[in-house]
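1. attaching a predicted model along with its sequence, questions to come.
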Amino acid sequence: MNSLNQQWQYHYKNILSPMILARSGGDTGTFGLVNSMLGAGGIAGGIAVAAGKRTKNPRKMIYISAGISFLLGDLLMGAGRNVFAWSAAGIFASFPIPFVMAGQSILLYRIVPENIQGRIFAIRNGIQNSTIPIGLLLGGYLADSVFEPFMVSHHAAAVFLQSIVGRGPGSGMAVMFLCTGMLGALSSMLGYRNRSVRNLTGPA
């Protein structure tokens, strides 16, 4: 559960910080407010999970919540051009995360035999944590060497994307958020409909 939260935090901090600062002209107040909204959304989501009824089907909790986070969070974060849009995106992105984490925990504790839970969770956490450095390095490389240069080109696709995210410093990283939003929502939908996952969680 902690490693999932860490991965989400690193995903945002790796690209979000330079994107907000670049697109706001280095306004640390704007970045601080957006960061605060990310934290507030996560806290509110945690309270909602704790206060709600226990779900009978964690598949909905995991994949629908993740899809909402990607669609409303990442897409709005990329398309937004001011502190209000970015703050709303921060709330939309972080509020569903506790639901994802809770659903994952429910599913794992339900299907993993008690006598091997420690080993299984240790292996899972090790695998998840091992991907963090790769994501950090890859995200930085893609931002500096691929997306940012592409968005200052005159390519037809770049011109089209500029109509969505704008142009100038940070626009390439904004497109990266659009990509994670669309791909994340698609993977969440496919995961929700996956037969193997459905067999683990039972009917919707």
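-> The structure has been received and is ready for your questions.
2. from here on, just use CA atoms for contacts and neighbour counts.
-> Fine.
3. measure stretch 21-35 end to end?
-> 12 Å (Cα to Cα, to the nearest Å).
4. which residues are contacting it?
-> The contact list for stretch 21-35 (Cα atoms under 8 Å, 6 or more residues apart in numbering) reads 17, 20, 81-83, 86-87, 90, 168-171.
5. show me what counts as buried in the one helix or strand residue 10 maps to.
-> Element membership for residue 10 (DSSP states H and E) is helix 2-23. Judged by neighbour count using 16 or more other Cα atoms under 10 Å, the buried positions of helix 2-23 are 3-4, 7, 11-12, 15-16, 18-23.
6. would you state the helices of this structure in chain order?
-> 2-23, 28-51, 58-59, 65-68, 75-79, 83-94, 97-111, 117-141, 148-151, 156-165, 171-193, 195-201 (DSSP state H).
7. so of those helices, which one's packed in deepest?
-> helix 75-79 (a mean of 26; mean count of other Cα atoms under 10 Å).
8. show me what it packs onto, helices and strands only.
-> In terms of contacts (3 or more Cα pairs under 8 Å, 6 or more residues apart in numbering; DSSP states H and E), helix 75-79 is packed against helix 83-94, helix 156-165, helix 171-193.
9. next one for the comparison:
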Amino acid sequence: MTTFILIWFGQVLSLVGSRTTSFALSIWVYQHTNSITQFTLLILSTTLPGILISPIAGVFVDRWSRRWIMIISDFCAGLCTLTIAWLFVSGNLQVWNLCLFSAISSSCNAFQTLAYSSATTLLVPKEQLGRASSMTQIRLAIAEILSPALAATLLVTVQIPGIVVIDLTTLVFALICLLLVKFPEIQTTKAQGEEIGFFSSFWQEITFGWHYFIARPGLIGLVAFVAISNFLIGGAEALTTPLVLSFASTQALGTISSIASSGMLISSLIMSLWGGIERQMNIIFTSMFFFGFFYVLAGLLPSPILFTISDFFIFFILPIVNGAIQVIYQKKVAPEVQGKVFAFRIAVTQGFLPLSYLIAGPLADQIFEPLMAADGLGATNIGQIIGVGTGRGIGLIFVIMGIFSIIFTFIAYLYPRLRLLEDELPDSK
């Protein structure tokens, strides 16, 4: 796993840099617009393009060198970040052009993410996939812990330009790591594409993931379960920053986010050392139940302590459930088609997130925040439980989404193809 660890280390630093920039820019947008809708619009621009481009990216990941896809993708994302810094320094940075370059960077990241996850299956022995998946979650955890605190601190010292310089420095290090190593690659043939025509072949490969899942009811059940769960809790996730800023300062937001994100690192380290249990579906169902529970708890009161505890456990659960899902796919899907299959999975499961983000902003601004204002319709009833005033409408959204998530998890458990997925679908050779 030496090659994997070297690549992993470079990606850790790069992700910390990019997440710090993203977090700082999201705070900048919210403070300069004071609009939850525009804040969620930025989140939408960083997620939707990558989701839409994933099916196309999956085809190229299975056709081309995964190492060079990662190198080119990282380089292009760096150019987008550099452009944003230039717009800020020249005084021309606005929400619309920030969203535009965030969208382009998101598209590049779609290629990079698929290439990275597909290459992991080739780099790591099957019996070590659980640990490799945990290390990938550790990478995310480190970024989630460091980036909020770094962004909050650097915004008042070096500001956006300085943050971008740090981001680009970490990106260069990641590129050097990729240039120093070589991936084992899947050998592909062009014979079929040459016989039926390039575009016909390309379209077949884009739709390959759909047909692959349809033939495997357990996997399509897992995709649907994760997709709907993402929709239920995605809106609450997008509203975390406005909720915390309703009862805490920007510096407190960074501290709360870092403390909460340490849960992600702790659970990732535990899973990395332990390796997890064999029954991944049991882990997924249990984790999704507690996801809903802690989202309810996070929205219940405007308390920094209660929110930090709840968010800590949300992040603690995140790498456990994501790792379990990833292990199932890496075991059940053949390496030579993982790019296309993983692309379809990402497009569907994460495709519900932008929809949730799109709904969450206007819901908070126009319905739930007025509802839970001091003179709102919910002040005399629901307000007696969760409080009234700024941010309480968002808190109510957290509670509702969490309850729905718990109910849906129980419903999904009743579907036998999903519950028995690991028994009914054999591992790939």
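-> On my side now, so go ahead. These figures come from a predicted structure and were not determined experimentally.
10. give me the TM-score for these two chains.
-> The TM-score (TM-score structural alignment, normalised by the length of the first structure) is 0.84; 196 aligned residues with a Cα RMSD of 2.6 Å.
11. let's have the contacts of stretch 21-35 of the first structure in a markdown table, adding distance to residue 144 of the first structure.
-> Listed next are the contacts of stretch 21-35 of the first structure as a markdown table, based on distance: Cα to Cα, whole Å:
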| residue | distance to residue 144 of the first structure |
| --- | --- |
| 17 | 14 |
| 20 | 15 |
| 81 | 20 |
| 82 | 22 |
| 83 | 23 |
| 86 | 21 |
| 87 | 24 |
| 90 | 23 |
| 168 | 13 |
| 169 | 11 |
| 170 | 10 |
| 171 | 11 |
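12. identify the residues contacting the closest residue in space to residue 158 of the first structure that isn't next to it in sequence.
-> Residue nearest to residue 158 of the first structure in three dimensions, not counting chain neighbours: residue 151, with 5.2 Å by Cα to Cα, 6 or more residues apart in numbering. For residue 151 of the first structure, the contacting residues are 158-159, 161-162, 167-168, 171-172, by Cα under 8 Å, 6+ apart.
13. same question for residue 47 of the second structure.
-> With Cα under 8 Å, 6+ apart, residue 47 of the second structure has these contacts: 103, 106, 353-354.
14. what helix or strand is it located in?
-> Under the assignment here (DSSP H and E), residue 47 of the second structure is part of helix 36-63.
15. for that helix, grab the matching residue range in the first structure.
-> Aligned by TM-score structural alignment, helix 36-63 of the second structure falls on no residue of the first structure.
16. chain center to that helix: distance?
-> How far helix 36-63 of the second structure lies from its chain's middle: 11 Å, per Cα atoms, centre = their mean, to the nearest Å.
17. I'd like the next helix or strand past it.
-> Counting by DSSP H and E, what follows helix 36-63 of the second structure is helix 66-89.
18. measure how that next one sits relative to helix 338-349, angle-wise.
-> Helix 66-89 of the second structure and helix 338-349 are oriented at 40 degrees to each other (axes from the mean of the first three to the mean of the last three Cα atoms, to 10 degrees).
19. can you put the contacts of residue 151 of the first structure in TSV and add distance to residue 40 of the first structure?
-> Listed next are the contacts of residue 151 of the first structure as TSV, based on distance: Cα to Cα, whole Å:
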residue	distance to residue 40 of the first structure
158	34
159	35
161	30
162	30
167	29
168	29
171	26
172	27
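20. among the contacts of stretch 21-35 of the first structure, which pair sits farthest apart?
-> 90 and 168 (21.9 Å; Cα to Cα).
21. so what does residue 85 of the first structure match up with in the second structure?
-> That one, residue 85 of the first structure, aligns with residue 306 by TM-score structural alignment.
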